[in-house]
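# Sequence and predicted model, in that order:
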Amino acid sequence: MNYKLLFIPTLLFAMVIGFSSCQQDAFVPYEGDIIYVKSHPAKDYDIHDLFDVTNSKMGVDMEATLLPVLEAVNMDQIKVRMVPIDYKTVDPTGRERIASGIIIYPLNRKARGVIDVMPFGYLQNTLGGSDYGIGPEHALAFINYIVISPDFLDSGTSKRAHTDIPLGDDAPGNDIYHPFINMESSGRVAYDMHIAAEQYFRKELGMELPKKISIFGYSEGGTDAMALHRWIDRYDKSGIKIDNTFSGGGAHDLLAAFEVLRERKTQYYCVNPFIIYSIDFWDTSIALDYDKIFNPDGPLLDKDEPSYFRNLLNRGYGFWPTAKDYLGQDLTYYMNEAFFQEWNENNEFHKVLPYLKYNNCSADPEWKPTGTIHLFHAKSDKHIPDICSTSAYNALKIKGANVVYDLCSDFENAEDPHADGGVRFFISCAAYFALK
């Protein structure tokens, strides 16, 4: 499969302020309840299985780059076990949900530590770890670490059915849609996965996980890594200590990012429909008029081709891998002209401004970051503008956080700096953990 389709990142956001009163109840900090539900059949992997995954899922031959590192530290013979688990969490409206994720741990070595790995931004909801197995981001387990990786809502156990739904339906019944770049939901769901993993190890294996952890993520995963770091710092009472967080290519400042996209009028991947629908799905008060959101003469509102938008929304099997080729990079092709104008109160996009402003972890005045935060972004990123990480770095420095930032200029002239930068970031982090 093509890496640059499957390693689809996301400048996606969703819905936190202005929700119903139960939205506030959704994020009451965890107080020690048993939230681990059950495990599913395990599967074992060796390093060659990992290389097969990276080749098929990313189109990248990592054997040539990663194997020498593993051999140098005598880790090329490690075997790991992946265990999918179900656990209790909540969605953005406060309803209890059964979510899922995977735990990966070494079988023939003593683990060196714990890394919470946030999945890359796979727009298709069948590519979560519980369904698909290990992904490239889980290679850190082969460096002799326990990896904890949530599927997040609308993937794995909690994924919605592939059905057509009317445009504008708002969280109907028990239906679900992935809350993209929602720092409260992402932080809570990832945190609950970590707690459930602790409970799994205690109940099923008779082991206690160490409290000192690191966090890793790229693209949407980079944003989610920051959300988990913030959630632990603000709400954890179990004694978790964050050593390092590695956040690459994340959409940390959505407002600044959208200002760049409005001026640039291009984006490498088609993600705005996911953003808009995710907000409208969860916030029943927003009532977006899609004729004022998308180009009325464009393909997304084509009355003769209604399945395109709905299949895209459903994150299903047929449409999303070809969305980039079908819609292209020109935002004017499928976005309403109002997107490029001033977002005043008469502009439909004015309704999403609160979400853009709120979903910015580094701007949270109540967050005092612990540990060290490592930011990375490919300069001239055509998908998630590098202003996102630059803004986060500046805000974190003002907070007095221990933060380092690599604005990488090596891929400025590449076809897809975001994807190429992701490979560089991943390999650099793998080397760091291997040699630590």
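Looks like it came in fine.

# use CA for all of it now, contacts and neighbours both
Fine.

# Now do the SS call for the nearest residue to Leu254 once chain neighbours are set aside.
Leaving out its chain neighbours, the residue that sits closest to Leu254 by CA to CA, 6 or more residues apart in numbering is Leu356, at 5.2 Å. The three-state assignment at Leu356 reads helix, by DSSP: H, G, I helix; E, B strand; the rest coil.

# you'd agree Leu356 is up against His252?
No - with contact defined as CA atoms under 8 Å, Leu356 does not reach His252; the gap is 9.9 Å.

# Against that first model, consider the following:
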Amino acid sequence: MILNINRKQLTLILLAFFFLVTSCKKSDSPVEPEITPARGQVVSSTFNGTFSIPLLQAMVSSISGGEQFKNKILYDVDYYKLVYRTADIKGNIIVVSGAVFLPKGKNNLSLVSVQHGTQTKRINVGSVNALNATDGLVAAALGYFAVVPDYIGLGESMLVHPYHISKSSADPIIDIIRAGKEFAGKNNITLNGQIFLAGYSEGGYVTMAAQREIEQNYKSEFQLTAVAPMAGAYDLNLSAKKIFQGKTYNQPAYLAYFMVAYNDVYGWNKLDAFFNSPYAEKLPALFNGSKTTTEINSELTNDLSKLLNQNFVNGYLNGTETTLTAAFSSNSLLDWKPTAPMHLYHGDADEYVPYENSVQAKNYFLTRGVNVELVTIPGGTHGSAALPSIVAAIEWFGTLKLAKHYLAKY
């Protein structure tokens, strides 16, 4: 029998058959529901190797003053890159990165988030190379589940880094703690519930910003065990005035980093009001994420009279330049009352971040009824006080683990 089917009928039959087949496929293999991006979600994790105890001891010994600390290394350390989600300054969900360090063979772990110091080159972070996060490596070698955020604008993030902007400094730390917990759960790693925060230099500022944000807005989600901000600029106007009153500053990249970040976040578009030519014109290209602070310093000058617009400096110091003063005030951190125990660490010969930041923080918190301890590194410069501060902080954390009976069974 020959069917007499015209082209229109054939088309309808084929469409019906296609619909039937594809419908069957969908019912046989249901499509996974799309996950709504949210802060703290893990995007990916990648195992990048293991650091042995001898290698870690050699690494610590190579750091100035590190020889005396090498025998404190207890564990081999597994190293992972972690990509996760946080929010930008406008609240948009973005992807950022960091590192996770695990003490090999140890469980029932306390979590510590370790915040790194100033970096301008996007790839000079822990997610790219573990040696860019030696403080996280050391923490894990001492027995902690350590997470080290790269921050917004570094690592995977291509935005301008919001240098010393308090909210955008705190959010990636809150979210890497969330992501770290998710990572631990998926990898059968037991965390004991303790959460510590520590950081040096910019990391000191970021650490205090994160504590403030957590205790003001996330205290039902996180109970911080102890916090150690180290050598941070907690009062930005105090820091700026101390620096501007001098004739030279040997880290001009730090000053420029502030202005580039604030110019971007607040949309000022007036770098030429802060800096003299030819430096003002250079800054956007210098801070595109491709250069180190050393390379940026070589393009600037440490002579502040040549680097900075003196009308701006004079106005700032005499109080008539209010825009930057107000922005620095809104991002300074001495306006709250800490709940978790806090120890401050700072070298009293710090040439880049004035030691007075920590003295003033201690005194301010005392007026709020909180006795924060300030551990001073006698004669410590910004560089030489770093390792003693970090080791001392981790050891202080260890006494709290003992006090709360959270030490793992070795």
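Yep, it's here. None of the values given here were measured: they were computed from a predicted structure.

# so what number do they get for TM-score?
TM-score of the superposed chains, computed with TM-score structural alignment, normalised by the length of structure 2, equals 0.80; 361 aligned residues with a CA RMSD of 2.6 Å.

# Between Leu356 and His252 of structure 1, point out the one with more neighbours.
His252 (36 against 23; other CA atoms under 10 Å).

# show me what contacts the aligned partner of that one in structure 2?
Per TM-score structural alignment, the equivalent position to His252 of structure 1 in structure 2 is Tyr234. If a contact means CA atoms under 8 Å, 6 or more residues apart in numbering, then Tyr234 of structure 2 has Tyr205, Met208, Ser332, Leu333, Leu334, Asn357, Ser358, Ala361 as its contacts.

# Include neighbour count and distance to Pro388 of structure 2 when you put those residues into CSV, please.
Shown next, in CSV, are those (neighbours: other CA atoms under 10 Å; distance: CA to CA, whole Å):
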residue, neighbour count, distance to Pro388 of structure 2
Tyr205, 30, 18
Met208, 29, 19
Ser332, 20, 26
Leu333, 19, 24
Leu334, 19, 25
Asn357, 20, 19
Ser358, 28, 16
Ala361, 19, 20
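
# In helices, which of these appear?
Applying DSSP state H to the contacts of Tyr234 of structure 2, the entries found in helices are Tyr205, Met208, Asn357, Ser358, Ala361.

# Pipe those residues into TSV and attach distance to Asn188 of structure 2 per row.
Shown next, in TSV, are those (distance: CA to CA, whole Å):
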residue	distance to Asn188 of structure 2
Tyr205	33
Met208	30
Asn357	41
Ser358	40
Ala361	40
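
# where do the strands sit along the stretch 301-410 of structure 2?
Taking DSSP state E, counting those that start in this stretch to define them, one finds strands in the stretch 301-410 of structure 2 at 343-347, 373-377.

# Is Val96 of structure 2 located within a helix, as I assumed?
No - Val96 of structure 2 is assigned strand when assessed by three-state DSSP, not a helix.

# For Leu131 of structure 2, see how far away it is.
According to CA to CA, to the nearest Å, Val96 of structure 2 and Leu131 of structure 2 sit 19 Å apart.

# Comparing these two, which shows the higher neighbour count?
Val96 (28 against 14).

# contacting residues around the equivalent of the more buried one over in structure 1?
Superposed on structure 1 with TM-score structural alignment, Val96 of structure 2 falls opposite Ala99. Contact analysis of Ala99 of structure 1 by CA under 8 Å, 6+ apart lists Asp86, Tyr87, Lys88, Thr89, Asp151, Phe152, Leu153, Gly156, Thr157, Ser158.

# mind redoing it with 10 Å?
Residues counted as contacts of Ala99 of structure 1 (CA atoms under 10 Å, 6 or more residues apart in numbering) are 36-37, 85-91, 150-159, 189, 192-193.

# And it, how far from Leu209 of structure 1?
For Ala99 of structure 1, the distance to Leu209 of structure 1 - CA to CA - is 21 Å.

# same question, Ala287 of structure 1
Ala287 of structure 1 sits 45 Å away from Leu209 of structure 1, going by CA to CA.

# So between these two, which is more surrounded?
Neighbours were counted for Ala287 of structure 1 and for Leu209 using other CA under 10 Å; Leu209 has more, 18 against 15.

# List the residues that contact the alignment partner in structure 2 of the residue nearest to Leu254 of structure 1.
Alignment note: Leu356 of structure 1 maps to Phe328 in structure 2; criterion TM-score structural alignment. Neighbouring residues of Phe328 of structure 2 by CA under 10 Å, 6+ apart: His164, Ile165, Ser166, Asp235, Leu236, Asn237, Leu238, Ser239, Ala240, Phe258, Tyr262, Thr322.

# which pair in the residues you listed spans the largest distance?
Of all pairs drawn from the contacts of Phe328 of structure 2, the widest gap by CA to CA lies between Ser166 and Thr322 and measures 19.0 Å.

# got a list of what Leu5 of structure 1 touches?
57-59, 122-123, 269, 320-325, 419.

# 8 Å - rerun?
Pro321.

# wait, doesn't Gly316 of structure 1 sit right on Asn125?
Yes - contact status for Gly316 of structure 1 versus Asn125: in contact at 6.9 Å, counting by CA under 8 Å.

# Of these two, give the one with the bigger neighbour count.
More crowded of Gly316 of structure 1 and Asn125, by other CA under 10 Å: Asn125, with 24 against 19.
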